[in-house]
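J.: Build the 3D model from these lines:
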Amino acid sequence: MNAVALGFDRTLLELKMYSREKEAVFFSFLFPILMLALFSVIFGDEMEAGGSQMSAAEYFLPGMISAGILLTSFQTMAMSVAAERDDGTLKRLRSTPMPPVSYFLGKVGLVVTTALAQQVLLLAVARFAFGVELPDTADRWFTFAWVFGLGAFAGTVLGTAYSSLATARTIGAVVVAPMLILQFISGVYFAFTDIPSWLQHIASIFPLKWIAQGMRSAFFPDQLASMEMAGAWEHGRTALVLGGWAVAGLVLCVLTFKWFKRGTT
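T.: As a prediction, the model looks like this:
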């Protein structure tokens, strides 16, 4: 219980520090919301998907939700953990009586809080600013919930493991470049069927494609499932892939996490 209480305190501290990092707040929290607003203003009601007319906000919303999940989990964790390792924060924390689990609970609390706040704001903007009809059945909200949960957990553990690949000075480029590429090939900014098939197969290896497909199944009409690679929403495969990445990320965290900067003890 003491570790949990300390984890809650650590969460509050993490949120306070996160709110002071204007670049992190913009690129991981506000970026999907601003992109949705930008696409909605530029394209208006001119989008067509599977023979159906829809507004740009309706079309791009699942993709922006998906990108937001990985930005607030994977990108936030990778960059913050790398920075704390290099500036000695992790080394100092390791020498305190605080249980290591409390540190990780604080990071999980940061991701959960920011990701949920981002999704609420994103959905509110879509609904009240651009008139997007949100899911009206419990099963669609359930799909949204489990895809969100699995995606956020996978992004959190993978981001923590990924932080070991670079220093605080280089982690930005190491994280942002792959994230941008994945967004372009995973159906976030373009219809997935418009992407060359060889890029579709590459995207299918990574979580973002499956988060985006899961979110489309929650927000798009069922007839648009024909636009997916397999012609179906594939909820079972989506859960399997995201769950597999979550387990793999957790194992990588255990094997690769370091409290100290390279070359120090």
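
J.: all contacts plus neighbour counts: C-alpha atoms, from now on.
T.: Will do.

J.: Strands of the stretch 1-150 of the chain, start to end?
T.: Remark: strands assigned in the stretch 1-150 of the chain by DSSP state E, counting those that start in this stretch are 47-49, 52-54.

J.: With distance to residue 246 as added columns, please give the ones you listed in a markdown table.
T.: Shown next, in a markdown table, are the strands of the stretch 1-150 of the chain (distance: least, CA to CA, whole Å):
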| stretch | distance to residue 246 |
| --- | --- |
| strand 47-49 | 31 |
| strand 52-54 | 34 |
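
J.: run this one through as well so I can compare:
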Amino acid sequence: MSPVWYAAGIGVRRGWTELRQTFTTGQDVFGYVLWTVLLIVPLFLVRDDPMKGAGISAGAFMLPSMLGMTLAFTGMMTTAQLLATEREDGTLLRAKAVPHGMVGHLVGKIIMVSGTALVSMALPFAVGVLLVDGVAQQGGGALLTLVWVVPLGLLATLPMGAVIGSLVGSPRTVGLLMLPVMGLVVISGIYFPLSKLPEWLQTVGQIFPVYWLGLGLRSALLPADAVAAEMGESWRHLETGGVLGAWAVAGLLLAPSVLRRMARRESGAAMAERHRKAMQRVG
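T.: A predicted model of the protein is given here:
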């Protein structure tokens, strides 16, 4: 076995270990529960409100949309936060000191973040289907759609999260990025159909993967008649695959070079300088 594949195998085992740890850590479990509550509360409030012309309730429209948003944000923002944090505390520097350590480290993070994203989707989905009628009743066709939408969504967001985490100066900067991210939610058709927005906002919303993940999950989990609420009254599977695929390709091409450049810049002196500046802010 080549050293790179050996390092990747260690990364897989490390990822599973970190995933098990997060499910047994009280603070992390509370975070999953809190996120579920934050999604379910607005869903509960509108669960029976009819959506004009679509034959479904507003709650039924929102549930798969929120799941798509969760997948996108967990894949992108959690990856960015973890990389920025581990660069600051020296974890990446230690990984760099081991032969092919960065490979194993990043594979472990992919396993861990992917598992976290799926759990973050599964909890609100399990609660949501009990509150909202007309969701997840489509049989095998829905499962086939989920099989390609969910992995492609992760491929579209995880590498871009790695790029963001490599470029930002600190974990606090990643936190500030949540402000524009919340603005993106508004124009991504999460809480109401994108067709209700001005055309220029529709165009902007369709550039990013959040809208397409929501659309793909709605196509899998909602009745066929619900397509009346979508733009062009179509689920646009080809466009969904194309846009998510484009984001995945761009991320996979960009992330390795950005990560290598970040790793080359890491040193004990650089970490000490970050620590010094952090202590100055505290003081």
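
J.: Just give me the match in structure 2 for residue 93 of structure 1.
T.: For residue 93 of structure 1, the equivalent position in structure 2 is taken to be residue 95, counting by TM-score structural alignment.

J.: Give me the neighbour count for the residue nearest to its match when sequence neighbours are not counted.
T.: Excluding its sequence neighbours, the residue lying closest to residue 95 of structure 2 (CA to CA, 6 or more residues apart in numbering) is residue 101, at 4.7 Å. The tally of other residues near residue 101 of structure 2 (other CA atoms under 10 Å) stands at 20.

J.: How about residue 279 of structure 2?
T.: Neighbour count for residue 279 of structure 2, taken as other CA under 10 Å: 10.

J.: Next, work out how far apart it and residue 84 of structure 2 are.
T.: 18 Å (CA to CA, to the nearest Å).

J.: swap in residue 263 of structure 2?
T.: Between residue 263 of structure 2 and residue 84 of structure 2 the distance, using CA to CA, works out to 12 Å.

J.: neighbour-wise, which of these two wins?
T.: Between residue 263 of structure 2 and residue 84, counted using other CA under 10 Å, residue 84 has the larger neighbour count: 24 against 17.

J.: Aligned to that one, what sits in structure 1?
T.: When the structures are aligned by TM-score structural alignment, the residue of structure 1 matched to residue 84 of structure 2 is residue 82.

J.: So its match versus residue 76 of structure 1, what's the distance?
T.: Separation of residue 82 of structure 1 from residue 76 of structure 1 (CA to CA) stands at 10 Å.

J.: show me where structure 1 has helices.
T.: Using DSSP state H, the helices found in structure 1 span residues 2-20, 22-24, 31-43, 56-70, 76-86, 89-94, 100-124, 130, 138-162, 171-185, 197-203, 207-219, 235-256.

J.: need those helices in a markdown table with distance to residue 227 of structure 1, can you?
T.: Supplementary listing: the helices of structure 1 in a markdown table, determined by distance: least, CA to CA, whole Å:
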| stretch | distance to residue 227 of structure 1 |
| --- | --- |
| helix 2-20 | 38 |
| helix 22-24 | 34 |
| helix 31-43 | 21 |
| helix 56-70 | 13 |
| helix 76-86 | 32 |
| helix 89-94 | 46 |
| helix 100-124 | 24 |
| helix 130 | 24 |
| helix 138-162 | 18 |
| helix 171-185 | 15 |
| helix 197-203 | 13 |
| helix 207-219 | 10 |
| helix 235-256 | 15 |
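
J.: Tell me which residue of structure 2 lines up with residue 179 of structure 1.
T.: Residue-level alignment of residue 179 of structure 1 against structure 2, with TM-score structural alignment as criterion, gives residue 181.

J.: what's around the one in structure 2 that sits across from residue 120 of structure 1 in the alignment, how many residues?
T.: In structure 2, the residue equivalent to residue 120 of structure 1 is residue 122, according to TM-score structural alignment. Burial of residue 122 of structure 2, expressed as a neighbour count using other CA under 10 Å, amounts to 14.
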